[in-house]
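**Q** just coords:
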């Protein structure tokens, strides 16, 4: 039997039509996720742990994932403060590491705009150190608005020109639009899918069981302990371009450093392979390379349209 969106009976554990309405407001996403391997596996596990309460539990949770640059740049403390200031209480936290494949799967429907050069940079960057995923309970809920949609709106977009002073990314002061520190699940459906990408099934089930056992608690202390352990394993970095180029100059030569300064200041951007010719990666500090690359490597290409429509809080509250 082939599953089709809107069927009220379950086929292979898929959401009913009523559950889909609480997981996503985007019809195209519901159709795509109905065939998505990670969503299907993730939903089966969420159902096995929470049963008929699954959509209600997801509705009250926001998912925030820090990126490797947030760890090196020591932004995790400010992230915790922002969550608390905006009515989000951590209830589950776990550590994981991206792989070449998982990073592409999480942003399968977004990274089509990236150049091959930026994909090479992302592979180098995202595999540098472990990260954390937080699930946080919304203690200031907005009627009709899932917690993760509210937090995603507060996060702010990648383009600094379109951010507001109250946005999380504004508060974190990223060095550029590429190193932007955090990812937030767009909708409850994205929480389901992305947990299945981040965590293998045994670890995912343990995480979900732990969440169920402590759903009503404030587990800020546990989250801060996870942060401390992760930061102990990852040296801090200033994420500053000028400082990075000053450290690279003795290794690459002043002419190469001057070339990179010119590219960063006025372009045009260069390829990943050209950067590798200018900078001896094997001798350089990895984060100096990442920071420099984020300013000089070809980053985006023109594409005709988004693969999935964007999600807006208004689309949820207007229903």
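**A** All right, it came through fine. Since we're looking at a predicted model, the values are computed, not measured. Numbering: from 1, shown residues only.
**Q** use CA for all of it now, contacts and neighbours both
**A** Fine.
**Q** does residue 157 sit in a helix, a strand or a coil?
**A** On the three-state scheme (DSSP: H, G, I helix; E, B strand; the rest coil), residue 157 is labelled coil.
**Q** Can you give me the neighbour number for the nearest residue to it once chain neighbours are set aside?
**A** What sits nearest to residue 157 in space, not counting adjacent residues and going by C-alpha to C-alpha, 6 or more residues apart in numbering, is residue 163, at 6.3 Å. A count of nearby residues for residue 163, using other C-alpha atoms under 10 Å, gives 16.
**Q** residue contacts, residue 163?
**A** Contact analysis of residue 163 by C-alpha atoms under 8 Å, 6 or more residues apart in numbering lists 156, 157, 169, 170.
**Q** Which members of those residues are the farthest-apart pair?
**A** Pairwise distances among the contacts of residue 163 were taken by C-alpha to C-alpha; the largest, 9.6 Å, belongs to 157 and 170.
**Q** what about the residue nearest to residue 270 when sequence neighbours are not counted, distance to residue 83?
**A** Among residues not flanking residue 270 along the chain, residue 297 sits closest, at 5.0 Å (C-alpha to C-alpha, 6+ apart). Between residue 297 and residue 83 the computed distance is 33 Å (C-alpha to C-alpha, to the nearest Å).
**Q** Between these two, which has more neighbouring residues?
**A** residue 297 (25 against 19).
**Q** isn't the more buried one right up against residue 117?
**A** Yes. Residue 297 is within contact range of residue 117, at 6.6 Å (criterion: C-alpha atoms under 8 Å).
**Q** Overlap of the contact sets of those two?
**A** Joint contacts of residue 297 and residue 117 (C-alpha under 8 Å, 6+ apart) are 271, 272.
**Q** show me where the stretch 101-250 of the chain has helices.
**A** 116-126, 147-155, 168-172, 188-198, 201-213, 220-233, 241-252 (DSSP state H, counting those that start in this stretch).
**Q** So what touches the first one?
**A** Meaning helix 116-126. With C-alpha under 8 Å, 6+ apart, helix 116-126 has contacts from 67-68, 98-100, 103, 271-273, 290, 293-294, 297-300.
**Q** Alongside the first one, take a look at this:
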């Protein structure tokens, strides 16, 4: 590996990154620079967002060279977002855990014919997480969505992240198979559409309308004497109380309402030894 060395250095003790690098050897970095990973999450599946995504990729010069159905459970989700999950609120983690149970995801390996690493270019075109910051022409703007959490797609931001996430998604044999497919360079869009059709069969299309979601939850909440009004703060309290009491709620409307009324981020936590007296510690050493 001869370029962007500041990125690999960040992961020199990351097991997922090292597994990919050690398996692919000298081919690791060339592969990572020439490919990007795009994950269509369960919210994209129930929104029927695969076909618009494939059309957007083709229009923007990308080619799908491998496609896999991908089960992203709560542990794999934490591995993917390990470097950022510490600022996720507890409520966001709860909602994310509900979402990964809705459906498997669809992972695409893409490439293009332009110079420079593919991953950062793909991430820039994807658009930001915050809906207010999305712009016309970006993938997330095309797919819609009005909340921070329901953002449909995830991409590897850098070439090093491509390698790390290959380690998260796949064991050695499956990783080698998907890299082999990608290196053939064949257009695998038809494979992606076939996988999407299978996922759609087991994951019904869902409404993202907030009022519809609230109506779906209100009877279940009222039955447990949790009576939210139209104000977001009351809905937030009702959802927290329902989770605390173990009240069963329909997952999808809970996700839609929770993503709208609950906090998604918290300040970075202080180091665990933040309050340690360094002078005192030095005397003990």
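**A** Everything's here; your move. Worth saying up front: this structure is predicted, and the values here are computed from it rather than measured.
**Q** So which of the contacts of residue 163 of the first structure wins on neighbours?
**A** With neighbours defined as other C-alpha under 10 Å, the most crowded of the contacts of residue 163 of the first structure is residue 169; it has 23 neighbours.
**Q** what lines up against that one once you look at the second structure?
**A** Alignment note: residue 169 of the first structure maps to residue 140 in the second structure; criterion TM-score structural alignment.
**Q** which residues does that match contact?
**A** Residue 140 of the second structure neighbours (C-alpha under 8 Å, 6+ apart): 126, 127, 128, 134, 151, 152, 153.
**Q** With residue 58 of the second structure as the reference, measure out to the fourth one.
**A** As judged by C-alpha to C-alpha, residue 134 of the second structure and residue 58 of the second structure stand 20 Å apart.
**Q** So what does residue 72 of the second structure match up with in the first structure?
**A** Aligned partner of residue 72 of the second structure by TM-score structural alignment: residue 98.
**Q** Then its match would be within a helix, right?
**A** No. Applying three-state DSSP, one finds residue 98 of the first structure to be coil, outside a helix.
**Q** residue contacts, it?
**A** Going by C-alpha under 8 Å, 6+ apart, residue 98 of the first structure touches 126, 127, 130, 131, 198.
**Q** For those, give me CSV that also has distance to residue 149 of the first structure and neighbour count.
**A** Listed next are these as CSV, based on distance: C-alpha to C-alpha, whole Å; neighbours: other C-alpha atoms under 10 Å:
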residue, distance to residue 149 of the first structure, neighbour count
126, 25, 20
127, 28, 15
130, 25, 18
131, 22, 24
198, 20, 22
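**Q** of all those, which comes closest to residue 215 of the first structure?
**A** Of those, the one sitting nearest to residue 215 of the first structure (C-alpha to C-alpha) turns out to be residue 198, at 20.3 Å.
**Q** Name all residues that make contact with residue 107 of the second structure.
**A** By C-alpha under 8 Å, 6+ apart, the contact set of residue 107 of the second structure is 37, 38, 39, 40, 67, 68, 69, 70.
**Q** Which position in the first structure pairs with it?
**A** Alignment note (TM-score structural alignment): residue 107 of the second structure maps to residue 133 of the first structure.
**Q** any idea how far the nearest residue to that match once chain neighbours are set aside is from residue 132 of the first structure?
**A** Take residue 133 of the first structure and drop its neighbours on the chain: the residue closest to it by C-alpha to C-alpha, 6+ apart is residue 65, 4.4 Å away. When distance is defined by C-alpha to C-alpha, residue 65 of the first structure is 6 Å away from residue 132 of the first structure.
**Q** which of those two has more neighbours?
**A** Taking neighbours as other C-alpha under 10 Å, residue 65 of the first structure and residue 132 compare with residue 132 leading, 22 against 19.
**Q** Let me see the contact set for the more buried one.
**A** Counting by C-alpha under 8 Å, 6+ apart, residue 132 of the first structure makes contact with 65, 66, 67, 93, 94, 95, 96, 226, 227.
**Q** Tell me, of these, which are also contacts in the second structure.
**A** Of these, the ones still in contact in the second structure (both residues aligned by TM-score structural alignment, their matches' C-alpha atoms under 8 Å) are 65, 66, 67, 93, 94, 95, 96, 226, 227.
**Q** hang on, the fourth one in a strand?
**A** Yes. Assessed with three-state DSSP, residue 93 of the first structure lies in a strand.
**Q** thought it was touching residue 226?
**A** Yes. Here residue 93 of the first structure lies in contact with residue 226, judged by C-alpha under 8 Å, at a distance of 7.4 Å.
**Q** Return the residues in contact with the counterpart of residue 193 of the second structure in the first structure.
**A** Alignment note: residue 193 of the second structure maps to residue 224 in the first structure; criterion TM-score structural alignment. Going by C-alpha under 8 Å, 6+ apart, residue 224 of the first structure touches residue 77.
**Q** Now with 10 Å, please.
**A** 76, 77, 80, 90, 93, 230 (C-alpha atoms under 10 Å, 6 or more residues apart in numbering).
**Q** And for residue 54 of the second structure?
**A** Residue 54 of the second structure neighbours (C-alpha under 10 Å, 6+ apart): 60, 62, 63, 64, 108, 189, 190, 192, 193.
**Q** can you rerun that using 8 Å?
**A** residue 189.
**Q** Which residue in the first structure aligns with it?
**A** So residue 54 of the second structure corresponds to residue 80, using TM-score structural alignment.
**Q** Assign its match to helix, strand or coil.
**A** What three-state DSSP gives for residue 80 of the first structure is helix.
**Q** how much space between it and residue 223 of the first structure?
**A** 9 Å.
**Q** Check residue 33 of the first structure too.
**A** Distance from residue 33 of the first structure to residue 223 of the first structure, by C-alpha to C-alpha: 30 Å.
**Q** again, but for residue 270 of the first structure
**A** 39 Å.
**Q** try residue 74 of the first structure
**A** Residue 74 of the first structure is 15 Å from residue 223 of the first structure, by C-alpha to C-alpha.
**Q** Next: residue 107 of the first structure.
**A** From residue 107 of the first structure to residue 223 of the first structure the distance is 25 Å (C-alpha to C-alpha).
**Q** Look at these two and report which has more neighbours.
**A** residue 223 (21 against 11).
**Q** Skipping adjacent residues, who's closest to that one in space?
**A** Per C-alpha to C-alpha, 6+ apart, closest to residue 223 of the first structure is residue 93, 5.8 Å.
**Q** Provide a list of residues in contact with that neighbour.
**A** 132, 133, 134, 135, 222, 223, 226.
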